[in-house]
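Asker: model the structure of this input:
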Amino acid sequence: MLFHNHQQPLKAPNGYKTEVYFSNWSVYQRSHFAIDIPIKYYTHIFYAFILVDQQTGRLKFSDEWCDLQMPLKSATGAPVVGNLQQLFSMKLANRHLKVIMSIGGWGTCHLFEAVMSDKQKLANFIDSAVEFVHEYGFDGVDIDWEYPKNDKDARNYVELLRGLRSKLPNQFSLSIAAPAGAENVMVLRIKEMDQYLSFWNLMCYDFAGEGWSKRTGFHSNLFGNNGDNELNADNVVEHYKRMGVDSSKLILGMPMYGRVFHGVAKPEIGHSFSSSVRKGPDVIDTEIVDYKRIPLDTEVFDPRKVSACNYTGSSQQFIVYDNAQSARIKAGYTRSKQLGGGMWWDSCGDSPDPAKSLVINYVDQLGGIDVLDKSDNVVSYPTSKYLKDLLK
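Answerer: I've put the predicted structure just below:
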């Protein structure tokens, strides 16, 4: 395979970034906490999501209990309160780990539109973002606007990034969760945005799915037609490069979950399905499933498209996903294309088995943890009240 090689690692200028989004709601039904993330293999954790008050434009927490108040243990075992104190303790224990707040998420485009419709709301958004960084110990700001709809939104996005970059001290990063679908990418003023961004997290997943596709398809393929459409990660990367973004600022997004198609008569992409067929003892009654919960007994890997699938005939269930082999090939691709690194949604999904773990296989193929970004995080937040007990 072209990208399966064991040559001397090609290091990114400051080391590769390996990033993962941590969803605050995962502490509930999934019983997954920030402290469970294997930070040896990660350089950045993105905290999802911070929301926006539609009336004022100021930032607000989506769940203050788990964000700021839940009794937890620190990286040393001492008591802390809230996910954000736990994450800060992880930063203190690992000076290469950055924690970024991600603002927005799916279904929040109306909040960004409300902010951008009023100059005072925009000013409040920017000022409160800077305040959150200093109060809660973040190393940067990530904007997840899904998605700007037209050129007015695109111009406003540039203005939002310009304002944030002008108010954020240089040691703090500014990034976005960047779309992959052509209709969303074409709206963006990429070159104008790029001057303000530290890096771009390319969401190279959800290319196909039961909720919108006409046929079964790989949802995170690296190359070629995925079975339902022409979307693939390589085309996304090349488009952003053609628009003027340096490859070292492009972070390849990958899924830690599979997408499920129901009512599939044959185990192949490009086949019809019926979402109403959800029968059988092994059926997964959702459209997505954590990678670690996918049954691997009937796994098939497509080395041309670089994606895995699993089919259960008794329930006519077809699952598409990245596996360990996908991760290793995508790491080779990252090196070959001189990208900035890799990103995953979300941290709960990875397998605890090192042989199957997506991030471990990816990092090993990159060249091991020694080739990762080793720049220091920020641990000085003298005005923070929330972190004061940890800063003593």
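Asker: contacts, neighbours, all on C-alpha from now
Answerer: Will do.
Asker: residue 148 and residue 185 touch, don't they?
Answerer: No - with the criterion set as Cα atoms under 8 Å, residue 148 and residue 185 do not qualify as a contacting pair; they are 9.2 Å apart.
Asker: what about these two, which has more around it?
Answerer: Here residue 148 and residue 185 are set side by side on neighbour count (other Cα atoms under 10 Å), and the busier one is residue 148, at 21 against 17.
Asker: residues touching that one, list them.
Answerer: Each residue near residue 148 by Cα atoms under 8 Å, 6 or more residues apart in numbering is listed here: 109, 154, 157, 184, 187, 188.
Asker: okay, and which of these map to helices?
Answerer: The subset of the contacts of residue 148 located in helices under the criterion DSSP state H comprises 109, 154, 157, 184.
Asker: which of those residues count as buried?
Answerer: When burial is judged by neighbour count using 16 or more other Cα atoms under 10 Å, the buried members of the ones in helices among the contacts of residue 148 are 109, 154, 157.
Asker: what's the closest of those to residue 82?
Answerer: Relative to residue 82, the closest of those is residue 109; by Cα to Cα it sits at 26.9 Å.
Asker: isn't that closest one up against residue 146?
Answerer: Yes - here residue 109 lies in contact with residue 146, judged by Cα under 8 Å, at a distance of 5.7 Å.
Asker: next, the second sequence, to be compared with the first:
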Amino acid sequence: MKYDGYIWEAKWWTKGTEPATGKDVWKRIGPVDDGNSGDDGNSDDPPAWDAEATYTGGDRVRHEGYIWEAKWWTRGDEPSADANMWKQIREVDDSDGDGLTANLGVNESVVAPGAEIEFDASGSDGDIETYEWSFGDGSDASGVTVTHTFDTAGEYTVELVVTDESGETSTDSATVTVADMPDKRVTGYYMQWSQWDREYYPGDIPLDQVTHVNYAFLTVNQNGAVDYIQQNAAMRVLEPESWHDHTGFDELVDDPTTKFLFSIGGWNDSKYFSNAAESQESRERFASTAIEIMRKHNFDGLDIDWEYPGGGGKSDNIVRDGDKERFSKLLREVRSQLDEAESEDGQEYLLTAALSADQKKNQGLNHDDNAELLDYLNVMTYDYHGAFDENTNHQSPLYGTDDDPSPRADDFYVDASMSYWTDTAFDSKQLSIGLPFYGRSFGNVASKDNNGLYQPFEGSPDGTWGQDNGIMEFWDIKNNLAPSDKYAESWDDTAKVPWIYSESEDILVSYDNARSVGLKTEYAIENDFGGMMFWTFSGDKNEVLLDAIHENL
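Answerer: Modelled structure (predicted):
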């Protein structure tokens, strides 16, 4: 940036810090060029690309005879035709005087058929007489700003030609993707650690079946800064090297119909959320470091998964009085900095959160503020019951049952949780129902009565990957347990979920199958909820449950 007669470069994200030689965040590059520096090329050309400089969306540089424009935040990525963070604008103009340059702007590059798009040529330079547009579908228009509607799905190359009074022309173009947009969100979480034993990589994600992908997780450091969890492991899926021999997120993020978000926290990494929310300084640090990572990897937003504001998460989490109020302050700071990034980068950034299905955990949250600040909310409508209970039970019942012996039977099921949230300030379309693509198992079930359901038990068997909490992934249940000689499947027509029970093994497993997922999807449609969220992709690696969602959508 230019300030006080000099060019300054920010070493990292900063807000409100005045450029000065004594400020570590700023590096002074040199005096502002007055146009007489003798630099090669036209004086209107941007500066040469600098591998150490940070560029954001819209910044332009000179490199190897061309002008390049950054599409988003980038640093150290050399401009080239293969670099997806750079757009080649034109050749460097070596002539004297002002040049003629077409500049095509578009307000939406991915739309549904029938949506109106605005195209803007006001950023073009020169003594322009005419602005001519070709939309790639046989339609044309004239003018500085025009609108157009594409009726059929497909990719269209839109071309702008500007002409000056001498007849010289300049051309710019952009690609518009027109696709049938789903009416409901389908959000899936990708676990960073699924790359190991599960051998499930970003390239395995069925992008054609989801609208949003949440990367789980980033962590919160003790000082409130956001960071990677085991950075080498994170880079192995975010930006893998060629010898890793799998597709990373860096090859997926340009998908025009899918949004990618970094989820922060989760059950195991919410320890220091209270520190992050404690003061304005820590909230700014949390937001700026999270947004830096988001921009670096060209993601589309942030998902705040604090489990939980005010307590109720892991026993070693830091909890303070006032955390629920400060949760809203944290969201507000993140939203504020995302708004600034949107202005700088020329793209929309989402802010979402995952919160509990437990009404008691949510009491005291400022739903009015949170509904205003969040684009949508993922409600974790699962883990109602598990090995932490006294009796076997459904882990994610759609409805309650009269026979349920648990102390929270009257309000601890999906319908009750979603009814609670719809009675808050959140619009129903802001709410996504959570689906577990895994089951919870119960060991040493004391009685075969009711096929093992609602019976005392002790402990749990090993899960799919040896977990002592008995979590079994759906593909494992379907392929190896049900149906089988040992396990009989039952259906609760009140709760609308299945379970399997082995009398010989004294084991019960509660889970969702295609039938229950289909019914929950229908429930979301009937109640006008915004969509479905699930944990996680690798639990349904054969896409049986995903297919059930889409069959019912």
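Asker: please state their TM-score.
Answerer: Comparing the two superposed chains by TM-score structural alignment, normalised by the length of structure 1, the resulting TM-score equals 0.81, with 340 aligned residues with a Cα RMSD of 2.5 Å.
Asker: what is the nearest of the buried ones among the ones in helices among the contacts of residue 148 of structure 1 to residue 207 of structure 1?
Answerer: Closest to residue 207 of structure 1 out of those is residue 109 (19.9 Å), distances taken as Cα to Cα.
Asker: show the contacting residues for that closest one.
Answerer: 145, 146, 147, 148.
Asker: helices along the stretch 251-392 of structure 1, start to end?
Answerer: In the stretch 251-392 of structure 1, the segments counted as helices under DSSP state H, counting those that start in this stretch are 324-336, 358-366.
Asker: please work out which of those helices is packed deepest.
Answerer: Comparing these by mean neighbour count (mean count of other Cα atoms under 10 Å), helix 358-366 comes out on top with a mean of 25.
Asker: what is it packed up against?
Answerer: Using 3 or more Cα pairs under 8 Å, 6 or more residues apart in numbering; DSSP states H and E as the contact criterion, the neighbours of helix 358-366 of structure 1 among helices and strands are helix 324-336.
Asker: which strands or helices does the helix it packs on pack on?
Answerer: Judged by 3+ Cα pairs under 8 Å, 6+ apart, the packing partners of helix 324-336 of structure 1 are strand 341-345, helix 358-366.
Asker: need these in TSV with distance to residue 205 of structure 1, can you?
Answerer: Below are those laid out as TSV (distance: least, Cα to Cα, whole Å):
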stretch	distance to residue 205 of structure 1
strand 341-345	9
helix 358-366	15
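Asker: do you know which of these lies nearest residue 61 of structure 1?
Answerer: Taking Cα to Cα, strand 341-345 is the member of these nearest to residue 61 of structure 1, at 20.0 Å.
Asker: returning to that earlier point: columns distance to residue 299 of structure 1 on top of the helices of the stretch 251-392 of structure 1, output as JSON lines?
Answerer: Supplementary listing: those in JSON lines, determined by distance: least, Cα to Cα, whole Å:
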{"stretch": "helix 324-336", "distance to residue 299 of structure 1": "12"}
{"stretch": "helix 358-366", "distance to residue 299 of structure 1": "15"}
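Asker: and of those, who's closest to residue 193 of structure 1?
Answerer: Shortest separation from residue 193 of structure 1 across the helices of the stretch 251-392 of structure 1 is recorded for helix 324-336, at 22.6 Å, computed as Cα to Cα.
Asker: average offset between the closest one and structure 2?
Answerer: Its matched residues in structure 2 lie on average 0.7 Å from helix 324-336 of structure 1 after superposition (mean Cα distance after the TM-score superposition for structure 1).
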